[in-house]
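In: attaching a predicted model along with its sequence, questions to come.
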Amino acid sequence: MFTLDLPLAGGGTATHTLGAPAALSTATTPPTSRDVFAAAHVVANPYRASAEGGADQIDWDATLRLRQDLWSLGLGVAEAMDTSQRGMGLDWPGARELATRTLRAANEVGGRVVVGIGTDHLKIDTPTLTDITAAYLDQMAAIESLGGSCVMMASRHLAAVATTPDDYVTVYDAVLSQASRPVVLHWLGEVFDPALAGYWGHGDPAAAMDTVVAIIADHAVRVRGIKVSLLDPVQEIRLRNRIPDGVRVFTGDDYNYVDMIVGDDEGNSDALLGAFAALGPFASAAFARLDREDVDGFRDVLGPTEALSRLIFTSPTQFYKVGVAWLAYLNGQQDHFRMIGGFETGRSLVHLADLVREADRIGLFADPELTARRARAYFAVHGIG
């Protein structure tokens, strides 16, 4: 048995004994029942990581090993998106380098990848819609020239300058019309990024949906799907029931993904989730069961993980990447707990301790001895235990 003292919210510590890892039958090939991607994080170079951010802070070898792990489980990788700290330590030059390296590695092993594009290289304080469109097109051209497929991420610039839903239609029409490969759109709610409040020209998601559906309908041939990150299952189901046949909804609901993926008589969601970066083996094992039409087995494997995911993504939600990196460190997937931009300071020691307890409850830790040693040492240097 491996024990450690974990901090408590009210002060003091409590002794916790780690249990055995979960026994999971994982797959090595992509699921056939759903289209599945894990949004992966980046590993920092601990010698260079600081509040400055930037690509020179990335440990490229360790970062690519995380992607290799996901591919080996049959999962696709969603690259250079929110989980990789895009716009929160990772700028466009770093994202482009990350995409280049990931796409090259994917080609070597047959791994599946989609890459986020945005407008984050714009240096204009008040860009025009033409500027924003050009920025999207610049990034799309860069990724498509590498043979990559794009996820058109929500733009903070567009959210700041758009005054009507028509402004969004103008930009998305122009960009999608020039896509050479089907694109995944991304509806990222303000719970993930407060700067995106009122995206699509409405504060009410139900009203915003009209704009989203109209854009997709006008470009159904060029839209592969839309990732929905609202943490609102009612709105996701409504959107799922309104979009044209052949266009996928990728759930980004890290609170309710099991029900969203299973679906109902009207349809189901595919998956593009940051949670799966931390839960790769569970996702792989669960989809292997779903591929055999074993819905109960899928729920048995993945259902218990939602409590951990909700904890990782607790408010303020944009700091969920801290939990993903922390669990990767405790699981031996990286050698330290530092993040680019000093992002690891976004969560408290008590939160990190709660993650240890909840992750252990589902048997996430493959080597409990290593986990106990690393967690014990980390808390000790902060005066705990």
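Out: Perfect, I can see it now.
In: hey, let's count contacts and neighbours off CA atoms from now on
Out: Noted.
In: ok, now which ones touch Trp200?
Out: 159, 164-165, 168, 208-209, 211-212 (CA atoms under 8 Å, 6 or more residues apart in numbering).
In: need these in JSON lines (columns: distance to Phe37 and secondary structure).
Out: Below are the contacts of Trp200 laid out as JSON lines (distance: CA to CA, whole Å; DSSP: H, G, I helix; E, B strand; the rest coil):
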{"residue": "Ala159", "distance to Phe37": "26", "secondary structure": "helix"}
{"residue": "Thr164", "distance to Phe37": "32", "secondary structure": "coil"}
{"residue": "Pro165", "distance to Phe37": "29", "secondary structure": "helix"}
{"residue": "Tyr168", "distance to Phe37": "26", "secondary structure": "helix"}
{"residue": "Ala208", "distance to Phe37": "25", "secondary structure": "helix"}
{"residue": "Met209", "distance to Phe37": "24", "secondary structure": "helix"}
{"residue": "Thr211", "distance to Phe37": "26", "secondary structure": "helix"}
{"residue": "Val212", "distance to Phe37": "22", "secondary structure": "helix"}
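In: what about the strands in the stretch 201-350 of the chain?
Out: 223-229, 248-251, 270-273 (DSSP state E, counting those that start in this stretch).
In: try it against this one:
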Amino acid sequence: MTAIALPAADGTIRTHHLGPPADLPVRAEPATSRLVYAATHVVADPLRASAENGPDQIDWDATLRLRHRLWDLGLGVAEAMDTSQRGMGLDHTAAMELARRSLTEARTRAARVVVGIATDQLPADDADLARVREAYLEQLHEIEAQGGETVLMASRQLVRAARGADDYRSVYDAVLREATRPVVLHWLGEVFDPALAGYWGHDDPHKAMSTVLEIINGHTGTVRGIKVSLLDDELERELRRRLPDGVHLFTGDDYNYTGLIAGDGTHHSDALLGAFAVVGRHAAAALARLDAGDEPGFRDVLGPTEELSRLVFASPTRFYKVGVAWLSYLDGAQDHFRMVGGFETGRSLGHLGNLLRAADAIRLFTDPDATARRAAGYFAAHGIG
């Protein structure tokens, strides 16, 4: 069965025929030409998933299997980030448990993991700068004590507490002074989280960049890099040109990653992407070509995936996690399409149908017959087909 009646965002229903899977040679070894991490999601326990938060909603075994799938492709895992619904269904307790389990699992195979730390143990409306600083330090110490390296995620509480760029500098300086392992900073734009508007103390991103560079230049021995998720490729190129030697720019631009990773011959971006949790096989195959010096081949494999990624990350962008979980379900990486906090309701059935079409266009699905059965069953339960 490869034909299926699919809804579309325009309200129509049309028959779609799925094609065969892409032939993508992959390997388990990490890329040598770029540092690459995929930010992946969590799998909910379908019997417990609801609008209530809590770690008991997570199917830990299924969640860890997703990490192994990425490690099997040679990709690192960025853990407890926004893709795993951090701050959007995944609370502090669950995030720290997720990090602990992932770090433990990674040690069984010497796999790469970086862990997001934040200030989400504080009340959402906390606006005390000292408490924000201590919350970051608490999570830093917790992850480093387990042997983990961290991504210093943008803090909603810091936005509320800071009165200007100096307050951002003071908090970041305090945390970076205490770090004993390399740290990646995180610049997450308001397109992903509206509560982060004005981060670094400026609404103008170029002024914000100056604050970021001041922080990085003051801690070049500690800052491994910065993940930039602004969906502004020109701004990213400018920042990476200005970074000190040895500090990496990890692109989080899920719209323009192919050209950013390929680079301009002088500078390139590494990757920490939610999109790579969706197109992991394509990413692994493309990176193998880049490692071999075949940049055109890299672009040929990875470039076509951007259309799918742009749809996954379409506005309102914070609901991109729905597409990640939906395509994971359709490709057999998990057994159901329920999400922590009932988050799957953030996208329409038409959007889900469009995602299936776009994914099939790049031959994402490894077993098209199984994908068609899963999709048909899901849509039928909602009166379609």
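Out: Ah, there it is. Worth saying up front: this structure is predicted, and the values here are computed from it rather than measured.
In: need the TM-score from the superposition.
Out: The TM-score (TM-score structural alignment, normalised by the length of the first structure) is 0.99; 385 aligned residues with a CA RMSD of 0.9 Å.
In: picking up where we left off before, out of the strands of the stretch 201-350 of the first structure, which comes closest to Glu369 of the first structure?
Out: Smallest distance to Glu369 of the first structure across the strands of the stretch 201-350 of the first structure (CA to CA): 28.7 Å, for strand 270-273.
In: figure out how far the closest one is from the centre of its chain.
Out: Relative to the centre of its chain, strand 270-273 of the first structure is centred 9 Å away, using CA atoms, centre = their mean, to the nearest Å.
In: what span of the second structure is it aligned with?
Out: Aligned by TM-score structural alignment, strand 270-273 of the first structure falls on residues 270-273 of the second structure.
In: that stretch vs the first structure, average offset?
Out: Its matched residues in the first structure lie on average 0.2 Å from stretch 270-273 of the second structure after superposition (mean CA distance after the TM-score superposition for the first structure).
In: for the closest residue to Ser269 of the second structure other than its chain neighbours, give its distance to His267 of the second structure.
Out: Leaving aside its chain neighbours, Ser269 of the second structure sits nearest to Ile261 (4.7 Å; criterion: CA to CA, 6 or more residues apart in numbering). From Ile261 of the second structure across to His267 of the second structure, the span is 9 Å (CA to CA, to the nearest Å).
In: more neighbours: these two, which one.
Out: Ile261 (24 against 13; other CA atoms under 10 Å).
In: what residues does that one make contact with?
Out: Residues near Ile261 of the second structure by CA under 8 Å, 6+ apart: 34, 251, 268-271.
In: got the contact list for the match of strand 270-273 of the first structure?
Out: Stretch 270-273 of the second structure is touched from outside by 34-39, 78, 227, 248-254, 257, 261, with contacts defined as CA under 8 Å, 6+ apart.
In: same thing but 7 Å
Out: 34-39, 227, 248-252, 254, 261 (CA atoms under 7 Å, 6 or more residues apart in numbering).
In: same check on stretch 8-16 of the first structure?
Out: For stretch 8-16 of the first structure, contacts defined as CA under 7 Å, 6+ apart pick out 3-7, 350.
In: most neighbours, which of those?
Out: Compared across the contacts of stretch 8-16 of the first structure, Leu6 has the highest neighbour count, 23 neighbours, by other CA under 10 Å.
In: helix or strand: which one has that residue?
Out: strand 2-7 (DSSP states H and E).
In: how close does that strand sit to the second structure?
Out: Strand 2-7 of the first structure sits 0.6 Å off on average (mean CA distance after the TM-score superposition for the first structure).
In: can you name the next helix or strand after that strand?
Out: Tracing the chain past strand 2-7 of the first structure, the next element assigned as helix or strand by DSSP H and E is strand 13-18.
In: buried residues in that next one?
Out: For strand 13-18 of the first structure, burial by neighbour count (16 or more other CA atoms under 10 Å) applies to 13, 16, 18.
In: Glu358 of the first structure is nearest to which of the strands of the stretch 201-350 of the first structure?
Out: strand 270-273 (18.9 Å).
In: so how far is Asp218 of the first structure from Gly54 of the first structure?
Out: Distance, Gly54 of the first structure to Asp218 of the first structure, by CA to CA: 37 Å.
In: same question for Ala197 of the first structure.
Out: Distance of Ala197 of the first structure to Asp218 of the first structure, given as CA to CA: 24 Å.
In: between these two, which is the more surrounded one?
Out: Set Ala197 of the first structure next to Asp218 and count neighbours by other CA under 10 Å: Ala197 wins out with 19 against 14.
In: residues contacting Gly383 of the first structure?
Out: Gly383 of the first structure touches nothing, counting by CA under 7 Å, 6+ apart.
In: out of the strands of the stretch 201-350 of the first structure, which is closest to Pro46 of the first structure?
Out: Among the strands of the stretch 201-350 of the first structure, strand 270-273 comes nearest to Pro46 of the first structure, with 26.2 Å by CA to CA.
In: list the buried residues in that closest one.
Out: Of all the residues in strand 270-273 of the first structure, those buried under the rule 16+ other CA under 10 Å are 270-273.
In: in these, find the pair that's most separated.
Out: Farthest pair in the buried residues of strand 270-273 of the first structure, by CA to CA: Asp270 and Leu273, 9.8 Å.
In: okay but Gln157 of the second structure is in contact with Pro123, surely?
Out: No: using CA atoms under 7 Å, Gln157 of the second structure is not in contact with Pro123, being 8.2 Å away.
In: the more surrounded of the two?
Out: Between Gln157 of the second structure and Pro123, counting by other CA under 10 Å, Gln157 is the more crowded of the two (23 against 9).
In: mind listing what the more buried one touches?
Out: Gln157 of the second structure makes contacts with 124-127, 132, as judged by CA under 7 Å, 6+ apart.
In: among those, which ones are buried?
Out: 126-127, 132.
In: minimum distance to Phe365 of the first structure: which of the strands of the stretch 201-350 of the first structure has it?
Out: Nearest to Phe365 of the first structure, of all the strands of the stretch 201-350 of the first structure, is strand 270-273, at 20.1 Å by CA to CA.
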